[in-house]
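Chemist: just coords:
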């Protein structure tokens, strides 16, 4: 570990996402992704500068509801529904500063993509086979109903990078 690294940093704990409609997101997380709903909190609002000091949002922002989901026995999603004066309604593109996507591993990429199509979700192109260090991996992006970018990725035989590491 580098001397500049955060002492004791061990792993990712959770991923926080803001959605426009928590009920719609609940259906997506539980019915499409198969995540387990854990619990709900909220609403939260403050009459002081707590929101800007702790969450980097405007002080008059209200966090209406917050739900937690567990996916695959490990990943935790913290999903927020906010009400804010100048809230952006569209999620950022991958090319925007702050752009992002959530990558999910699947055993059978073709079966997963077929299911996304059956559910009427927007799949971005056809699965792509990676090359170089990621050879052995296939992936495809898709969008949640509100525009969150997700990626399905599969490499059941491992990636070239992993095989190289094993040989060393």
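Modeler: Cool, the structure landed. As the structure is a prediction and not an experimental result, all values here were calculated from the model.

Chemist: alpha carbons only for contacts and neighbour counts from here, please
Modeler: Noted.

Chemist: show me what contacts the residue nearest the centre of the chain?
Modeler: Most central in the chain under Cα atoms, centre = their mean is residue 102, positioned 3.6 Å from the mean C-alpha point. Taking Cα atoms under 8 Å, 6 or more residues apart in numbering as the definition of contact, the neighbours of residue 102 are 149, 150, 151.

Chemist: can you put these in a markdown table and add neighbour count and secondary structure?
Modeler: Shown next, in a markdown table, are the contacts of residue 102 (neighbours: other Cα atoms under 10 Å; DSSP: H, G, I helix; E, B strand; the rest coil):
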| residue | neighbour count | secondary structure |
| --- | --- | --- |
| 149 | 21 | strand |
| 150 | 18 | strand |
| 151 | 18 | strand |
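
Chemist: got CSV for the residues you listed, with distance to residue 161 too?
Modeler: Formatted as CSV, the entries for the contacts of residue 102 read as follows, by distance: Cα to Cα, whole Å:
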residue, distance to residue 161
149, 25
150, 23
151, 20
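
Chemist: another one to put next to it:
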């Protein structure tokens, strides 16, 4: 068995159309396909509960797979009876955020804000093993409260002694 890496990240949102539009505007994401949308029959919880844990009384009213540059895909779900909204807090249990690797953190943050995201303080210099000239980070919240991190690496990372593996980073357009 070979583990190849993360193929997609699933995100449940309050409004599918708004989220798809936000990811397209903020990150240039493209819709690859939609398993269902609000013009089609929903995917019922009674059919999916045993497969993915969806509450049997709920239904997926829209779900689309988005391509995001050369990293993991993003699957956007809208559920008719969603659970509790995320707190937009790194201390919340579960997936607290995901990071977007960018070449120009200021341009990425500006695009994110124009799309309707709320930026937190930054950019700031990364610390610890990520520290180095030009290695920067910044967080922002999507309109529905999902925490997203931007990271830019101009300098190599420092690894713990004895570590053979290196952190995977997407290739830049210049590397292709």
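Modeler: Looks like it arrived, so ask away. Bear in mind that the values here come from a model prediction, so they are computed numbers and not experimental data.

Chemist: and the residue nearest to the centre of the first structure, how far from residue 160 of the first structure?
Modeler: Distance, residue 102 of the first structure to residue 160 of the first structure, by Cα to Cα, to the nearest Å: 22 Å.

Chemist: got it, and residue 22 of the first structure?
Modeler: Using Cα to Cα, which is the criterion applied here, residue 22 of the first structure is 40 Å from residue 160 of the first structure.

Chemist: where along the second structure do the strands fall?
Modeler: All strands of the second structure, identified by DSSP state E, fall at 8-12, 30-36, 43-44, 59-67, 73-79, 97-101, 118-119, 124-125, 136-141, 147-152.

Chemist: could I get those as a markdown table with distance to residue 23 of the second structure?
Modeler: Written out in a markdown table, the entries for the strands of the second structure read as follows (distance: least, Cα to Cα, whole Å):
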| stretch | distance to residue 23 of the second structure |
| --- | --- |
| strand 8-12 | 12 |
| strand 30-36 | 8 |
| strand 43-44 | 23 |
| strand 59-67 | 8 |
| strand 73-79 | 9 |
| strand 97-101 | 12 |
| strand 118-119 | 14 |
| strand 124-125 | 24 |
| strand 136-141 | 12 |
| strand 147-152 | 11 |
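
Chemist: need the longest helix for the second structure.
Modeler: Under DSSP state H, the helix in the second structure containing the largest number of residues is helix 16-27.

Chemist: which part of the first structure lines up with that helix?
Modeler: Residues 22-33 of the first structure are matched to helix 16-27 of the second structure when aligned by TM-score structural alignment.

Chemist: what sits up against the longest helix of the second structure?
Modeler: Contacts made with helix 16-27 of the second structure from outside it, assessed by Cα under 8 Å, 6+ apart, are listed as 13, 29-31, 62-63, 66, 68, 76-78, 108, 111-116.

Chemist: try stretch 105-122 of the second structure
Modeler: The set of residues external to stretch 105-122 of the second structure that reach it, using Cα under 8 Å, 6+ apart, is 22, 25-27, 102, 123, 136-143, 150-152.

Chemist: rerun at 7 Å
Modeler: Residues outside stretch 105-122 of the second structure that contact it (Cα atoms under 7 Å, 6 or more residues apart in numbering): 22, 25-26, 102, 138-143, 150-152.

Chemist: distance of residue 124 of the second structure relative to residue 90 of the second structure?
Modeler: When distance is defined by Cα to Cα, residue 124 of the second structure is 17 Å away from residue 90 of the second structure.

Chemist: wait, I meant residue 120 of the second structure
Modeler: The separation that residue 120 of the second structure has from residue 90 of the second structure, given Cα to Cα, amounts to 13 Å.

Chemist: and for the equivalent of residue 128 of the first structure over in the second structure, the neighbour number?
Modeler: In the second structure, the residue paired with residue 128 of the first structure is residue 124, using TM-score structural alignment. Residues within reach of residue 124 of the second structure, counting by other Cα atoms under 10 Å, total 13.
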